[in-house]
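Novice: model the structure of this input:
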Amino acid sequence: MGRRDFLSRASVGGVAAAAGATLAAPAIAQEAPTINWRLASSFPKSLDTIYGGADELSRRLREATDGKFNIQVFAAGEIVPGLDAINAATDGTVESAHSVGYYNWGKDPAFACGADLPFTFSARAKAAYNYYGGGIENYNEFLDKYTLVSFPGGNTGVQMGGWYRREINTAADLQGLKMRISGLAGRILQKLGVVPQQLAGGDIYPSLERGTIDAAEWVGPYDDNKLGFQKVAPYYYYPGFWEGGPTVSFFFNKPKFEGLPENYKSLLRTCCQAVDQSMLANYDTKNPTALKELVGSGAQLRSFSEDILNASFAASNEVYAELMTENESFKKQYEAMLQYRDDWYLYAQTAEYTFDTFMMIQQRNGKLRPGGAQ
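Specialist: Predicted coordinates for the structure are as follows:
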């Protein structure tokens, strides 16, 4: 082949390749449509770690699709009140919500199973159950009747047991205690004589200060530190057994979700899982420092006594027995959780528990660092 023939054919080939690229562009564009959704959060922007989970999902999707899949996040109250976020996704007011299932406890107790049930899982156990124990599938089977699809979207880890104006040493001390707590946990503690109170976050501090309530649960050190509860209710108890591994979830209107291209569905699930693990790591990083700050400013740490924990555990089982006779969807999910929990705690007491316990002992003895320096 002569030089002139080669150049001629190369030019023709180059034009053809360019034309092919031009022709391919519309097909690629069709595979990546522009999607614009709105998301109603149940949280105010001031709770940056929980609220931030929705912002993180939005950012990840936008970056992964070159700006073609956009979710605009609205804080609690901007479109609907925070406690109505899930309902807004159900009725199509918004395409998605970021919330906690037990906020819809009053609508259907089975909503709580996707969030947390007292004395069930830690955050790590809940993640294992969700992703490999059928938890996500079980929850979505229930949510189908509410026109929803849901994926985990965050976890705080074991929460604290709340702030108290006086010490609580035995189950008898709970009699008549007016406590800001709601939902399933409120129903359980009510069996022990607690008088549950439903209050918005902004009303908790003045109610404690005036003595209108005797105690209040919120989240954990990082979020609690912003509200100054230690000034009016100094006794800070743990653990919050009603939220051992509370899962925050993304809820999507099912017709909207099903209308997504398959690659967008896959990407959405992947980004939700990333946010789920990211939030837990964020809390695990921020809570230790916040707890030291709280103690330094007057908080008095107390652990719930065995008497209180045992009485609460028994009351929980009573409530679960009642709910299983009242609600088939709750029963199906709870029984699946029980089966998974049996094996989880059988294993958890071996390597992980032993290692962590040993390291905690070294920390308390001032031996974690070489030479004993802390």
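Novice: make it CA atoms for all contacts and neighbour counts henceforth
Specialist: Will do.
Novice: number of residues surrounding residue 33?
Specialist: 14 (other C-alpha atoms under 10 Å).
Novice: for it, which non-adjacent residue is closest in space?
Specialist: Among residues not flanking residue 33 along the chain, residue 68 sits closest, at 6.5 Å (C-alpha to C-alpha, 6 or more residues apart in numbering).
Novice: what helices or strands is the helix ranked longest in the chain leaning on?
Specialist: Ranked by number of residues, the top helix in the chain under DSSP state H is helix 262-296. Contacts defined by 3 or more C-alpha pairs under 8 Å, 6 or more residues apart in numbering; DSSP states H and E place helix 262-296 against helix 48-64, strand 148-155, helix 221-224.
Novice: how about the most centrally placed residue in the chain, secondary structure?
Specialist: The centroid of the chain falls nearest to residue 248 when counting by C-alpha atoms, centre = their mean (2.2 Å). Under DSSP: H, G, I helix; E, B strand; the rest coil, the three-state class of residue 248 is strand.
Novice: for residue 178, see how far away it is.
Specialist: 27 Å (C-alpha to C-alpha, to the nearest Å).
Novice: for residue 173, which of the helices and strands packed on helix 262-296 is the nearest?
Specialist: helix 221-224 (23.6 Å; C-alpha to C-alpha).
Novice: what sits up against that closest one?
Specialist: For helix 221-224, the external contacting residues (C-alpha atoms under 8 Å, 6 or more residues apart in numbering) are 47, 160, 218, 283, 286, 287, 288, 290, 291, 294.
Novice: may I see the PyMOL selection of the buried members of those?
Specialist: A single PyMOL command selects the buried members of those (16 or more other C-alpha atoms under 10 Å):
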select buried, resi 160+218+283+287+290+291+294
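Novice: for this protein, just list every one of the helices.
Specialist: Per DSSP H, the chain carries helices over the ranges 3-31, 48-64, 85-90, 123-132, 135-143, 183-190, 201-210, 221-224, 254-258, 262-296, 306-326, 328-348, 351-364.
Novice: okay, the nearest residue to residue 359 once chain neighbours are set aside and residue 358: tell me how far apart.
Specialist: Excluding its sequence neighbours, the residue lying closest to residue 359 (C-alpha to C-alpha, 6+ apart) is residue 368, at 7.6 Å. Per C-alpha to C-alpha, residue 368 is found 11 Å from residue 358.
Novice: Proceed likewise with the subsequent sequence, for comparison:
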Amino acid sequence: MSRRSLITTGAAGALGSAALAAPAIAQSAPKIQWRCTSSFPKSLDTIYGGATDLATFVREATDGNFDIQVFAAGEIVPGLQAADAVMNGTVQMCHTAAYYYVGKDPTWALGATVPFGLNARGMHAWLNYGGGNDLLNEYFNPQGLHYIQGGNTGTQMGGWFRKEIKTVADLNGVKMRIAGLAGQVMGKLGVVPQQVAGGDIYPALERGTIDAAEWIGPYDDEKLGFVKVAPFYYYPGWWEGNLALNFFINNEQWNSLPKNYQSLLSTAAKASTLEMLSEYDYKNPAALNRLVAAGAQLRPFPQDVMNASFAAAQEVYKGINATNAPFKKIYDSMVEFRAQTYLWQQVAEYTFDTFMMLRQRDGSLKPQNG
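Specialist: Here you go, the predicted model:
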């Protein structure tokens, strides 16, 4: 069965089972054309592909009646203006990462990821079953936006540095491209955070405009060539235990859709989320090996950096919670679930994964010959 057959067959069946009369079909599957602007360039095929996958799923499930055209960053608006283009009606929807817009309000970050938050499985569970989607739409709807998750990268790497980081003191004065609330946390450790779109990171590193940069992980980082200009490759990206990408849909456009199209969009977005996470999980291991062969010096963040970062993050949250009621409401919901999910994952997932990682280290997981 092809990767798209389940959603295509299921959605088409749902549309076709209601009635066979032409007028009924026309009412249930009207011809609609939308534009979706992405925050990402086409060269980053996996993350950009979250939008093209959704468009393909929807187009195939409606026999082309619901056609969503996807435009790369810069083709309609710059990548970091995607949400604004939806709010002002330039396009019907966008594919982006909500934390790009923390300059509007830090609450936006909770639709993507926050430092020392959830991993991908925890994020999916909280959004879909823990009330996260409803809380986020309670916040975004009055701003003219409907929020739907549209991808996840999994836990990200900690980024590329020109110089080795041995202690917290080594971070002082480092100009680093870093997104979301992580910039505020890093700022407490002496880092000078920079907001730079994905396609502009390499030239900024090459020119020395920035000293370090985080993006996603090995597969995309290899494509962007960071190993050529900043050899020290750190992990983990504690500010991105997951990254939930998302679709923002103009709220008026969303409300005008037939209910079956709303359902199809939501289902297609879930499918594109699984596609993206699966693709990264498949492609990152080989890319990491290639990067190390190309000269990347793999380093874990020192424990004192991790501890200082966690403490700084709690200071940031305390300050925001004291003055921002919408943030606190959503954050408290996420944090309550965070304690539960990590307890459960520690019991089963972590124990199994640790055992298997030890077997990987001693070579026991290699294919057996004969």
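Novice: buried residues in the longest helix of structure 1?
Specialist: 264, 267-280, 283, 287, 290-291, 294.
Novice: quick one: that helix aligns where in structure 2?
Specialist: Alignment of helix 262-296 of structure 1 against structure 2: residues 259-293, by TM-score structural alignment.
Novice: distance from the chain centre to the matching stretch, please.
Specialist: 10 Å (C-alpha atoms, centre = their mean, to the nearest Å).
Novice: give me the mean distance between it and structure 1.
Specialist: In the superposition with structure 1, the average deviation recorded for stretch 259-293 of structure 2 is 0.7 Å (mean C-alpha distance after the TM-score superposition for structure 1).
Novice: stretch 48-60 of structure 2 too?
Specialist: Looks like 0.6 Å for stretch 48-60 of structure 2 (mean C-alpha distance after the TM-score superposition for structure 1).
Novice: most tightly surrounded among the helices and strands packed on helix 262-296 of structure 1?
Specialist: Greatest average neighbour count among these goes to strand 148-155 (a mean of 28), per mean count of other C-alpha atoms under 10 Å.
Novice: which other helices and strands does that strand contact?
Specialist: Looks like strand 148-155 of structure 1 contacts helix 48-64, helix 135-143, strand 247-253, helix 254-258, helix 262-296 (3+ C-alpha pairs under 8 Å, 6+ apart).
Novice: redo these as JSON lines? Include distance to residue 235 of structure 1.
Specialist: As requested, these are exported to JSON lines (distance: least, C-alpha to C-alpha, whole Å):
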{"stretch": "helix 48-64", "distance to residue 235 of structure 1": "24"}
{"stretch": "helix 135-143", "distance to residue 235 of structure 1": "35"}
{"stretch": "strand 247-253", "distance to residue 235 of structure 1": "26"}
{"stretch": "helix 254-258", "distance to residue 235 of structure 1": "44"}
{"stretch": "helix 262-296", "distance to residue 235 of structure 1": "10"}
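Novice: and residue 321 of structure 1, which of those is closest to it?
Specialist: helix 135-143 (19.2 Å).
Novice: which one, of the helices and strands packed on helix 262-296 of structure 1, ends up nearest to residue 131 of structure 1?
Specialist: Across those, closest to residue 131 of structure 1 is strand 148-155 (C-alpha to C-alpha), at 9.2 Å.
Novice: separation between residue 182 of structure 1 and residue 118 of structure 1?
Specialist: 13 Å.
Novice: same check, this time on residue 279 of structure 1
Specialist: 21 Å.
Novice: map residue 352 of structure 2 onto structure 1.
Specialist: Residue 352 of structure 2 maps onto residue 355 in structure 1, with residues paired by TM-score structural alignment.
Novice: okay, now its match: neighbour count?
Specialist: For residue 355 of structure 1, using other C-alpha under 10 Å, the count is 11.
Novice: the one 4 residues further on too?
Specialist: Here the neighbour count serves as a burial measure; for residue 359 of structure 1 (other C-alpha under 10 Å) it reads 14.
Novice: if we can go back for a sec, the residue nearest to residue 33 of structure 1 touches residue 62, doesn't it?
Specialist: Yes - with contacts counted by C-alpha atoms under 8 Å, residue 68 of structure 1 reaches residue 62, the gap being 6.5 Å.
Novice: okay, now the residue mapped onto residue 235 of structure 2 from structure 1: neighbour count?
Specialist: Using TM-score structural alignment, the partner of residue 235 of structure 2 in structure 1 is residue 238. If you count neighbours by other C-alpha under 10 Å, residue 238 of structure 1 ends up with 17.
Novice: dump the residue contacts of residue 238 of structure 1.
Specialist: Residue 238 of structure 1 sits in contact with 159, 160, 161, 162, 301, 302, 303, 304, where contact means C-alpha under 8 Å, 6+ apart.
Novice: dump these to a markdown table, plus distance to residue 42 of structure 1.
Specialist: Shown next, in a markdown table, are the contacts of residue 238 of structure 1 (distance: C-alpha to C-alpha, whole Å):
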| residue | distance to residue 42 of structure 1 |
| --- | --- |
| 159 | 18 |
| 160 | 20 |
| 161 | 21 |
| 162 | 21 |
| 301 | 29 |
| 302 | 30 |
| 303 | 30 |
| 304 | 29 |
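Novice: show me just the buried residues among those residues.
Specialist: So, by 16+ other C-alpha under 10 Å, the buried ones in the contacts of residue 238 of structure 1 are 159, 160, 161, 162, 303, 304.
Novice: mind checking which of the residues you listed are in strands?
Specialist: Taking DSSP state E as the definition of strands, these contribute 162, 303.
Novice: what does residue 37 of structure 2 correspond to in structure 1?
Specialist: Match for residue 37 of structure 2 (TM-score structural alignment): residue 40.
Novice: returning to that earlier point: closest one of the contacts of helix 221-224 of structure 1 to residue 17 of structure 1?
Specialist: Looking across the contacts of helix 221-224 of structure 1 and measuring by C-alpha to C-alpha, the closest to residue 17 of structure 1 is residue 283, at 51.9 Å.
Novice: hang on, the earlier thing: from the contacts of residue 238 of structure 1, pick the one nearest residue 345 of structure 1.
Specialist: Nearest member of those to residue 345 of structure 1, counting by C-alpha to C-alpha, is residue 159, at 18.9 Å.
Novice: check contacts around the closest one.
Specialist: Applying C-alpha under 8 Å, 6+ apart, the residues contacting residue 159 of structure 1 are 219, 220, 238, 239, 240, 241, 243, 244, 245.
Novice: sorry, back to before: more neighbours, residue 368 and residue 358 of structure 1?
Specialist: More neighbours surround residue 368 than the other of residue 368 of structure 1 and residue 358, with 15 against 10 (other C-alpha under 10 Å).
Novice: that one contacts residue 362, correct?
Specialist: Yes - counting by C-alpha under 8 Å, residue 362 is a contact partner of residue 368 of structure 1 at 5.6 Å.
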